[in-house]
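Here you go, sequence then predicted model.
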Amino acid sequence: MDENTSFSGTIPFNYDNCLGPMLFEPFAIIMSQRIKALAPDSILEIACGTGRLTKFLPKILREGARVIATDLNPAMIDYARHKHLMLRDVAFFEANAQALPFDDGLVECIVSQFGVMFFEDKVAAFKEAYRVLSPNGTLLFCVWDKLSANPASATVQDIMKEFFPENTPLFMYLQFSYFDDEVIRFDLEQAGFEKIKISTVPAEGFSVEAAAAAQGMVYGTPLFNHLSDRAPALIPAIVRKLEQTYTEKYGERFATPLRALVVEATKA
C-alpha cells in the first residue's frame, strides 16, 4: 500500500479533538490500567501521537518514574509536547521505532497505542524494543482488530468506495491490517520475545456529534492527504455524506463499537 501516512499540517488538531475522544481515549484508559498493573519504574512510549495515553503515565506510575514519549511524525510530537506542557516528568522526542536512539536495557516497559500497524518493518521495530528493554521487561501494545469489527471506520471505507469505485483509497485498510494473532506472535518471537499474551478487547467510542466524528475521520487522518492530492473539491461532499450516514446509523450523539487486540510480551 502506498497511501500517504504522514500525520502533518492540521491533521494532529483534528485527530486529537475529533477522533481522540471517540477512538483513542477508551483504549488509553484500558492501556493505562494494564501499565499500572505492571508498575514499571521506567517507560518508553512509541508512536505517542498527540499524547492520549501519555497524559495518564505520570498519574499511574510512582513519583519519579522515568517517562519518555516518542513519535516519528514531527507535527504529532510537537502537538503532544505543547498540549501536555504540564507533564513535567515526561521527556518528548522525535524517534523512529525501527531505530530507537536509546541505550540498551534503558527501560522496564515499552508501550505503544495504535502505532505498530504503521511500522514498515515490524520485526525490526520489535528487535529495537527488545534491545532497549531491561531483562524481564515488557512490551505492551494495542492494534485495531479487523475493519469489520470497527463499524465507524468501516463506514468510511464504504463511502470511499462510493466516491472512488476505481483505485479506492486504502488508508483505512492500512490501519486495520495487523490483527492476525498468529502473525503478531511470530513477529514477536522473531525478535526474541517470550510469554506472549494476546487478548481481544472490546470498547465503546463516543462522539459529541456526528459532524465531529465525520470531520475527524477525514481531516484527522492521512486520508486527508490522499484526498487533497487526488480530489480536493470532493472533500466537503465526502464529509457531509459521512456525517449523514453516521446520523442515520447512530443518531446525532452516537456510540460506536470498537475492538482491538492488546498484546503483552516479555523480554527473556
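Received, thanks.

CA atoms for contacts and neighbours, from now on please.
Fine.

what packs against the top helix by length along the chain?
Identified as the longest helix of the chain according to DSSP state H is helix 235-250. If contacts are counted by 3 or more CA pairs under 8 Å, 6 or more residues apart in numbering; DSSP states H and E, helix 235-250 sits against helix 151-163, helix 210-219, strand 254-267.

Relative to K197, which of these is closest?
Proximity to K197, assessed across the helices and strands packed on helix 235-250 by CA to CA, is greatest for strand 254-267 (5.1 Å).

Any buried residues in that closest one, and which?
Within strand 254-267, the residues scored as buried using 16 or more other CA atoms under 10 Å are 254-256, 258-267.

Sort out which one of the residues you listed lies nearest C142 for me.
Nearest to C142, judged by CA to CA, of these is V262 at 4.3 Å.

try this one next to it:
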Amino acid sequence: MQEADKVFAGSVPENYDRYMVPLIFEPYAADLAQRAASLSPNAVLEIAAGTGVVTRALAPNLSAGASYVVTDLNQSMLDYAASRQPPDSRIKWRQADALALPFEDAVFDVVCCQFGAMFFPDRPAGYREARRVLKPGGHFLFNVWDRIEENVFANDVTNALARIFPNDPPRFLARTPHGYHDTALIRGELEGAGFSRLMIETKAEQSRASSPRLPAVAYCQGTPLRNEIEAREAGKLDAATDYAEAAIAERHGHGEVAAKIQAHVIVAVT
C-alpha cells in the first residue's frame, strides 16, 4: 500500500460519506452492527471508523450502560463521524493507530472494524493489537472487500481510468480496498496473531444509485483515488469523473443503476 492510500483529507470525508456510504457501505455496516449487538457487549472498540456508518448503526442497539470507543487514524474522518452522530454520552471519540492502540490489555468485549484492515501497513500487528485489547472470549468482527472483479462499479471505474491514463493507470481501488481478498491469507494472519476460532463468510450485496453519475463521483472524488487522478494531471478530476460516468452508463444504462458488490465478513474469537 502506498502512503497516499491512507490520506482521507480535504473534501474526501464529506464526499465519502455523501456518496460512498449509501452506495456500498450501508448494507455491510448494518450487518456488522447486528453481529456486534447480538453479543450484548458492555465495552466496544471500533477501529478505522471512517465517517461513522457503523457507529450510527450500532450505537442505538447497545445497552444503556455500554461504553463505545470510536477511533480512526485520520482526525478529519473522525471529526466528520462525530458531527454526524447524535449526542451520546456512551461514545468516546479518539484518534488512534490500529497498530498501536492506546488502551490497556483485555478491556473490550468486541472490537469491530468496517473495511479498514486493508489499510493497515502491518495487518498481523493490527490483529495482535485487536487481540491484546480484547477480554478472554472477546470477539473481533471485521470485513474486507473481495477482489475488484466481484465489485462491478469499482472495476468499471478502474478500467475507465486505465483508458484515460494508459501509461500510468490509477490502481488505488484494485491495490488497496480490493487488494486483501485472499481468505487463506486472512485466516493465516489471524491465526498467527493468536486467534483460534475463526469464521469467514463471503457476502454479496447490490450497489444501487439513482444515476451513473453517483458511483463515478463516489469513487473518483470520495476516495484517495482522487489524489491519484490529480497527481497524474492537474485539472483532470472533472474530466476523469465524466469519463467514468460515461463508462458506467454505457454498461448499466442512464437511469437508475445497480451492480454486484461482495465482501468477506470475519469473526475471530480470542
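Happy to help now that I have it. Just so it is clear, the model here is predicted, and its values are computed rather than measured.

where does the TM-score land?
Structural agreement between the two chains, given as a TM-score (TM-score structural alignment, normalised by the length of structure 1), stands at 0.96; 267 aligned residues with a CA RMSD of 1.3 Å.

residues near the residue lying closest to S32 of structure 1 once chain neighbours are set aside, how many?
For S32 of structure 1, ignoring the flanking residues on the chain, the nearest one in space by CA to CA, 6 or more residues apart in numbering is F56 at 6.5 Å. Burial measure for F56 of structure 1: 18 neighbouring residues, criterion other CA atoms under 10 Å.

So which residues of the stretch 51-200 of structure 2 form helices?
Ranges of helices in the stretch 51-200 of structure 2, per DSSP state H, counting those that start in this stretch, are 53-58, 75-84, 123-133, 152-164, 172-175, 183-192.

could the ones you listed go into a markdown table alongside distance to D238 of structure 2?
A markdown table is the format used below for the helices of the stretch 51-200 of structure 2 (distance: least, CA to CA, whole Å):
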| stretch | distance to D238 of structure 2 |
| --- | --- |
| helix 53-58 | 27 |
| helix 75-84 | 23 |
| helix 123-133 | 34 |
| helix 152-164 | 12 |
| helix 172-175 | 18 |
| helix 183-192 | 36 |
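
quick one on the thing from earlier: the longest helix of structure 1 to helix 210-219, inter-axis angle?
Orientation note: helix 235-250 of structure 1 sits at an angle of 130 degrees relative to helix 210-219 (axes from the mean of the first three to the mean of the last three CA atoms, to 10 degrees).

Over which residues of structure 2 does helix 235-250 of structure 1 lie when aligned?
Counting by TM-score structural alignment, helix 235-250 of structure 1 falls onto residues 237-252 of structure 2.

can you list contacts of that stretch?
Applying CA atoms under 8 Å, 6 or more residues apart in numbering, the external contacts of stretch 237-252 of structure 2 come out as 153, 156-157, 160-161, 164, 212-213, 215-217, 220-221, 226, 229-230, 258.

ok, now with 10 Å
With contact meaning CA atoms under 10 Å, 6 or more residues apart in numbering, stretch 237-252 of structure 2 is reached by 152-161, 163-165, 211-221, 225-231, 236, 253-259.

which of the residues you listed count as buried?
For the contacts of stretch 237-252 of structure 2, burial is judged from neighbour counts taken by 16+ other CA under 10 Å, and it is met by 152-161, 164, 211-221, 225-229, 257-258.

The longest helix of structure 1 vs structure 2, mean deviation?
Helix 235-250 of structure 1: mean distance to aligned residues in structure 2 after superposition is 1.6 Å, counting by mean CA distance after the TM-score superposition for structure 1.

Buried residues in that helix, which are they?
Taking 16+ other CA under 10 Å as the criterion, helix 235-250 of structure 1 shows 238-239, 242-247 as buried.

Now do the same contact list for N143 of structure 2.
With contacts defined as CA under 10 Å, 6+ apart, the neighbours of N143 of structure 2 are 28-29, 31-32, 112-118, 200-203, 263-267.

Which residue in structure 1 aligns with it?
For N143 of structure 2, the aligned position in structure 1 is C142, judged by TM-score structural alignment.

Now its match: closest residue in space that isn't a chain neighbour?
Nearest to C142 of structure 1 is V262, by CA to CA, 6+ apart, at 4.3 Å.

Spatially central, which residue of structure 2 would that be?
The geometric centre of structure 2, computed from its C-alpha atoms, lies nearest to F115 (CA atoms, centre = their mean), at 2.8 Å.

what's the distance between that one and R251 of structure 2?
From F115 of structure 2 over to R251 of structure 2 the distance is 27 Å, taken as CA to CA, to the nearest Å.

same question, A36 of structure 2
37 Å.

Would you mark the buried spots in stretch 135-149 of structure 1?
Going by neighbour count (16+ other CA under 10 Å), the buried part of stretch 135-149 of structure 1 is 137-147, 149.

do stretch 39-57 of structure 2 as well
Within stretch 39-57 of structure 2, the residues scored as buried using 16+ other CA under 10 Å are 41-57.

Span of that stretch from start to end?
Distances were taken as CA to CA; on that basis the terminal residues of stretch 39-57 of structure 2 are 15 Å apart.
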